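Colleague: Predicted model, plus sequence, below.
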Amino acid sequence: MGRVIEELIARANRLGSDPRNTNYAGGNTSAKGSELDPVTGQPVELLWVKGSGGDLGTLTEAGLAVLRLDRLRALVDVYPGVEREDEMVAAFDYCLHGRGGAAPSIDTAMHGLVDAAHVDHLHPDSGIALATAADGQKLTEQCFGDRVVWVPWRRPGFQLGLDIAAIKAENPRAIGCILGGHGITAWGDTSDEAEAHSLEIIRTAERFLAEHGRPEPFGPVVHEPLPEAERRARAAVLAPVLRGLASTDRRQIGHFTDSDVVLDFLSRKEHPRLAALGTSCPDHFLRTKVRPLVVDLPPTAPLDAVIERVRELHAEYREEYRAYYERHSTVDSPPMRGADPAIVLVPGVGMFSFGADAQTARVAGEFYVNAINVMRGAEAVSSYAPIDESEKFRIEYWSLEEAKLQRRPKPKPLATRVALVTGGGSGIGKAIARRLVAEGACVVVADLQDASELAGELGGPDKAVSVVADVTDEEQIAAAVRAAALAFGGLDLVVNNAGLSISKPLLETSVRDWELQHDVMARGSFLVSREAARLMIAQGIGGDIVYIASKNGVFAGPNNIAYGAAKADQAHQVRLLAAELGEHGIRVNGVNPDGVVQGSGIFAGGWGAQRAAVYGVPEEELGAFYAKRTLLKREVLPEHVANAVFALTGGELSHTTGLHVPVDAGVAAAFLR
């Protein structure tokens, strides 16, 4: 049956890679066929269907659930009715073939019970626009005739599978259906036919909306978007404030979107009314929450007034969300998961979305763009009429959805933390960036050179971004911090790592040598810390600042006046800032490495040759020389410094600030006193 699986995955990937067809991780595809049972040696009918939590666009064979059709269809005879249909999901496990592959999703019944070899269930914007129109059934008949059948809203589950199976049996000419408030389902005798039918429904709906829709369904423009530079500058200031508020119950990562779709929606008269109605498709509101927080001030309002209003609106949002929960919860409902918004809309500026990681935050924003497209289509031909609030609650706090959330892997120690690493493109900084990403952080790699290749290696824009920044330049540092705010919503962890060194005796050290090293390390660390602290204080959820100082800030070595003095300056900045920023929950600590020779940009840039000459050893033996003079007789590598940064910020030392951690394998002369 290899060909059946290959065709299914290829179809899923094609459909899922086009956002017009379905949203990220939304929908599912399936195929039926037979295979020899390894126990009996007899043919057995099987269903291959995308498993729970997978994404069609990136689906692989490992993401398929594999079930025996005879057992799945036999569940019809023991189905206890719609009031107990959730029990059927557990029964799917008894229908698995062999190991069964991925966990079966709630839509498995739909795919197994519909009498077609290939079935697609998708969430296209055009289909949902018809599905959420006030007169969706009439519009579906007008658009498709008897080729596509209307199915009234029903929560996904076993009963919906039975309903669609019956509709297909009763409508032999139909190629699929519009699911009220939800999406589409299509079928075919071959994989190609099912895909063609899916695309026919989607493209026909698109043409219908274009041909029959009225212009400007969101009403006239009442506020033009701000110019791009002003818009993004304002967004960078608002992002950490909004992230701090959205993290009231649990820390979140943020994402900013100012696409034309978003800006046009927010410029129109009807956006407050439509946003208040909330999203409709279950995949949408599970990620965007029942409705967004909408700022009700014009784009030209003073920024201070916007921030004050945002705080008021956030408090109101939390009260309203709690009331929503209390209106609909029962004794069996899971506890309220948090009352903060997932989507914040700011007219003239754009959309801020939040989630447990950068991908979740980004995808939440993408889902709201889907919702905007749906509202536009529905309003163009009718009026937007999403499913009732009570139905949204039933899905948001569905026990099956709660079980899916509980199956997620435990977050890594630095999950939801945003880090900025200066000098992050090579050497110690590169090792630190790698370790922070590995522990779950989102990282902004700041360096004099473009580090976009490294950011790509670290996982791309959902994990790391790069900025070119000279730490001696105030505006470039401010721009780097703004980049962190726009990329991930704010900043939690700063590593002052950028540095250089020139080894000369006192009488040969020029003023330029002195100024260069103090500009990069002493002044640069000050500028970075100041700008980061400004953001962290506005954000209001604390943070960490770590200085990569040096044992030379304590140890008096020869021919090292400028470097050693600059490092001593950094070392005392740690103490000064720890004392000043503690009231804001910002911890400031340092790491004092010994000479890191391997992988070091400083040593490769001439410092190694200079220090080797001072100590009278060949440059290639400098690392071994440093190791021999330590108590542990071990060479210090970039990874060891990265380990110390993680130890200081990973959560176990939550009550430690003003500390310097030696990473020197034991240099007695550099012991802290």
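Modeller: Cool, got the structure. Numbering: from 1, shown residues only.

Colleague: okay, CA-based contacts and neighbour counts for the rest of this
Modeller: Noted.

Colleague: Just give me the neighbour total for residue 651.
Modeller: 11 (other CA atoms under 10 Å).

Colleague: close enough to count as contact, residue 21 and residue 121?
Modeller: No: look at residue 21 against residue 121 with CA atoms under 8 Å: they stay out of range, at 10.1 Å.

Colleague: In whatever helix or strand residue 304 lives in, which residues are buried?
Modeller: Residue 304 belongs to helix 303-328 when assigned by DSSP states H and E. The neighbour-count check on helix 303-328 (16 or more other CA atoms under 10 Å) flags 306-307, 310, 313-314, 317-318, 321, 324-325 as buried.

Colleague: Check the offset of it from the chain's centre.
Modeller: 23 Å (CA atoms, centre = their mean, to the nearest Å).

Colleague: Quick check, residue 206 in contact with residue 128.
Modeller: No: judged on CA under 8 Å, residue 206 makes no contact with residue 128 at a distance of 10.7 Å.

Colleague: Please compare the first structure with the one that follows:
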Amino acid sequence: MTEHPRRPEHPEQAALLARSHRLGADPRNTNYAGGNTSAKGTATDPVTGEGVELMWVKGSGGDLGTLRPEGLAALRLDRLRALTGVYPGVKREDEMVAAFDYCLHGKGGAAPSIDTAMHGLVGAAHVDHLHPDSGIALACAADGERLTRECFGDAVVWVPWRRPGFQLGLDIAAVHEAHPEAIGCVLGGHGITAWGATSEECERNSLHLIRTAERFLEARGRAEPFGPVQEGYEPLPEAERLERAAALLPLVRGLASRDHAQVGHYDGSAAVLDFLSRAEHPRLAALGTSCPDHFLRTKVRPLVLDLPSRAPLEEAATRLEELHEEYRSGYRAYYERHATEESPPMRGADPAIVLVPGVGMFSFGRDKQTARVAGEFYLNAIQVMRGAEAVSSYSPIEESEKFRIEYWDLEEAKLRRMPAPKPLATRIALVTGAGSGIGRAIAHRLAAEGACVVAADVNGRGAREVAEELGGPDRAVPVTVDVTSEEQIAAAFAEAARAFGGVDLVVNNAGISVSKPLAETTAEDWDRQHGIMARGSFLVSREAARVMRAQGMGGDLVYISSKNGVFAGPNNVAYGAAKADQAHQVRLLAAELGEHGIRVNGVNPDGVVRGSGIFAGGWGAQRAAVYGVPEEELGQFYARRTLLKREVLPEHVANAVFALTGGDLTHTTGLHIPVDAGVAAAFLR
């Protein structure tokens, strides 16, 4: 059943959503999932029938640009404002978040966020709290208060850094009351808040604040705020940069996954490359990010490779390993400096952001979207540093305050509320022959179980269609590859590295077949089938093993072989022999790669007719002729000869692939699973 989005129940709700969408659609206004908006209005109390003053505010999580009614929390303002009478003080202000639940109105809606007090206690009917790069640049400048006054005069008030919470809401409410001429404020180390009597006025004030800050930074900013270009650190030409990124990413992903497996994202944008080419980038990167939204996703600071752009790859790899150990030690020391008995356990000491001069930024997270967003936030941080350094100097909040945010009990509670990861979460799968039939079904099953998928097929259109079906770039990418070409295979794995960080699970599924008697089988028939299946799977596995060894995270190779690898059927010598070759590759590679934690297994299907590219391409007609049945009845013919009398479908093969790789068969390698509904002649011995 298709889920229909809820419609706004109140005009102020509708206006709030429209405003949020406009503000969230422009990255200059706020970062992804950053900030919140609110509106106040009167509704009818369903119990008393009388009017009640409500506030609708973006709840915890979600993104302004795609906010829906169910993403809003609705609260009674009389109850919310009455909390000021029971507020126990700043040392216990976190207790107030639980109290927001007692102010909710009606069923459903989002959980109230930590910023709820900021919106509810301010006397204005509409409030926007946003994280624009221009506003944060002023908020993180060493003399931000003076610059704010010079930029806005009396229209915008400076509010010193305070951790988000109830007290910050009280502070901003006091600013609003004491400065009736003001349209908003700059929150030190944090962002901006603006207000208005109507939704239109609030949006206008928010945009005025953001654009005025942009113009101020542009007009007052000095040239080259990051210093001159450092010789040897210039951006590499695109082709060389992409090649180097693909070579380094599996190694870096393995390092960033020491504590928890991560998915990667690559950003080689001009802004990142320029930052890394400048003399001041080591100093600024060491200061870390400032806005809470930034460092919650990027960690307290990035790992920065301190070598020139064209340092030899082996030297770069060795140095990255050394820097990673230093980073882990430094992060543990950071945790130990600030942790108390009440602090949550350390979540992991690996970096979320790795910066490589000349190449760009590698970012990591629990899934592709999280990794991509982490990179986007660090790009925001670069723009903030640029603005702050242009007019002053970048001065983020104290490290101790960053720790208080990162290891906040409320943040820990938010993490605990997240759904359990799917079995293949953080795993990156490359499936050959993914454009149709068995490969398509495997790609769908692996994606449904949480994997990122590289859909590889000689038919580029088919690969693109499958990637789109799976949800697009955050879930799947297509690659056009002929598995007989070493160059195209290497390019496919390079694309997988740049898209997701590497590869953990490879399914050798690409294949063709020609059914002929021995006397009619040509050398070309033999070479073509062996070239795609025997040689192709060897080449794919060789490249997969290279990437997996570089990652140091183990992995899975799965061969879609066939019952024909052990069952001697008529008029099938080239196909059967190629499948037997694949079947023995499973045993040989299982024996060789086990020491690297790489498991190698196979699946032996019976003839899969429905949805099969091979059968649709002529193989079905040929096999039907061999057995003397109409082609349209070939599937039923295969089913009748099995012990279970069931036809094998693509999803049955996909189920076997998941069974081998989903986490329960951790000690199984060198195995072939029959998926043939019981063909006694193909029983493994």
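Modeller: Now that the structure is in, tell me what you want to look at. All values reported here derive from a predicted model rather than from experimental measurement.

Colleague: Next, the TM-score between them, please.
Modeller: Aligned and superposed, the two chains score 1.00 in TM-score terms (TM-score structural alignment, normalised by the length of structure 1); 673 aligned residues with a CA RMSD of 0.5 Å.

Colleague: which helices and strands does the helix holding residue 304 of structure 1 pack with?
Modeller: Contacts defined by 3 or more CA pairs under 8 Å, 6 or more residues apart in numbering; DSSP states H and E place helix 303-328 of structure 1 against helix 228-246, strand 293-294, helix 389-396.

Colleague: Give the aligned equivalent of residue 131 of structure 1 in structure 2.
Modeller: Aligned by TM-score structural alignment, residue 131 of structure 1 pairs with residue 139 of structure 2.

Colleague: circling back to that earlier point, whereabouts in structure 2 does the helix holding residue 304 of structure 1 align?
Modeller: Residue span in structure 2 matched to helix 303-328 of structure 1, by TM-score structural alignment: 313-338.

Colleague: Strands along the stretch 101-250 of structure 1, start to end?
Modeller: Along the stretch 101-250 of structure 1, counting by DSSP state E, counting those that start in this stretch, strands occupy 118-122, 148-151, 176-179, 183-188.

Colleague: Mind putting the ones you listed into a markdown table with mean neighbour count?
Modeller: As requested, these are arranged in a markdown table below (neighbours: other CA atoms under 10 Å):
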| stretch | mean neighbour count |
| --- | --- |
| strand 118-122 | 27 |
| strand 148-151 | 22 |
| strand 176-179 | 27 |
| strand 183-188 | 27 |
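
Colleague: And the ones you listed: which comes nearest residue 565 of structure 1?
Modeller: Nearest of the strands of the stretch 101-250 of structure 1 to residue 565 of structure 1, taken as CA to CA: strand 118-122 at 63.8 Å.

Colleague: Mind reading off the mean deviation between that closest one and structure 2?
Modeller: Superposed on structure 2, strand 118-122 of structure 1 shows a mean distance to its aligned partners of 0.3 Å (mean CA distance after the TM-score superposition for structure 1).

Colleague: So which elements touch that strand?
Modeller: By 3+ CA pairs under 8 Å, 6+ apart, strand 118-122 of structure 1 packs against strand 28-36, strand 183-188, helix 191-212.

Colleague: Recalculate using a threshold of 6 Å.
Modeller: Applying 3 or more CA pairs under 6 Å, 6 or more residues apart in numbering; DSSP states H and E, one finds that strand 118-122 of structure 1 makes contact with strand 28-36, strand 183-188.

Colleague: could I get these as JSON lines with distance to residue 508 of structure 1?
Modeller: As requested, these are exported to JSON lines (distance: least, CA to CA, whole Å):
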{"stretch": "strand 28-36", "distance to residue 508 of structure 1": "72"}
{"stretch": "strand 183-188", "distance to residue 508 of structure 1": "75"}
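
Colleague: And these: which comes nearest residue 426 of structure 1?
Modeller: The nearest among these, by CA to CA, is strand 28-36 at 43.0 Å.

Colleague: ranges for the helices of the stretch 551-685 of structure 2?
Modeller: 573-593, 613-614, 620-627, 634-640, 650-661 (DSSP state H, counting those that start in this stretch).

Colleague: what's the first one aligned against in structure 1?
Modeller: Structural correspondence for helix 573-593 of structure 2: residues 561-581 of structure 1, per TM-score structural alignment.

Colleague: again with the shortest one
Modeller: Under TM-score structural alignment, the counterpart of helix 613-614 of structure 2 in structure 1 spans residues 601-602.

Colleague: Please apply the same query to the last one.
Modeller: Residue correspondence for helix 650-661 of structure 2 in structure 1, counting by TM-score structural alignment: residues 638-649.

Colleague: for the counterpart of residue 268 of structure 1 in structure 2, what are its contacts?
Modeller: Matched across to structure 2, residue 268 of structure 1 falls on residue 278, judged by TM-score structural alignment. Residues in contact with residue 278 of structure 2 (CA atoms under 6 Å, 6 or more residues apart in numbering) are 226-230.

Colleague: Can you tell me how far the residue lying farthest from the centre of structure 1 is from residue 514 of structure 1?
Modeller: Going by CA atoms, centre = their mean, the residue of structure 1 most distant from its centre is residue 507, 54.1 Å out. Residue 507 of structure 1 sits 12 Å away from residue 514 of structure 1, going by CA to CA, to the nearest Å.

Colleague: next one: residue 204 of structure 1
Modeller: To residue 514 of structure 1, residue 204 of structure 1 is 71 Å away according to CA to CA.

Colleague: Also residue 557 of structure 1?
Modeller: Distance from residue 557 of structure 1 to residue 514 of structure 1, by CA to CA: 16 Å.

Colleague: which one of the two has more residues nearby?
Modeller: residue 514 (17 against 13).

Colleague: Verify the contact between that one and residue 562 for me.
Modeller: Yes: look at residue 514 of structure 1 against residue 562 with CA atoms under 6 Å: they come within range, at 5.1 Å.
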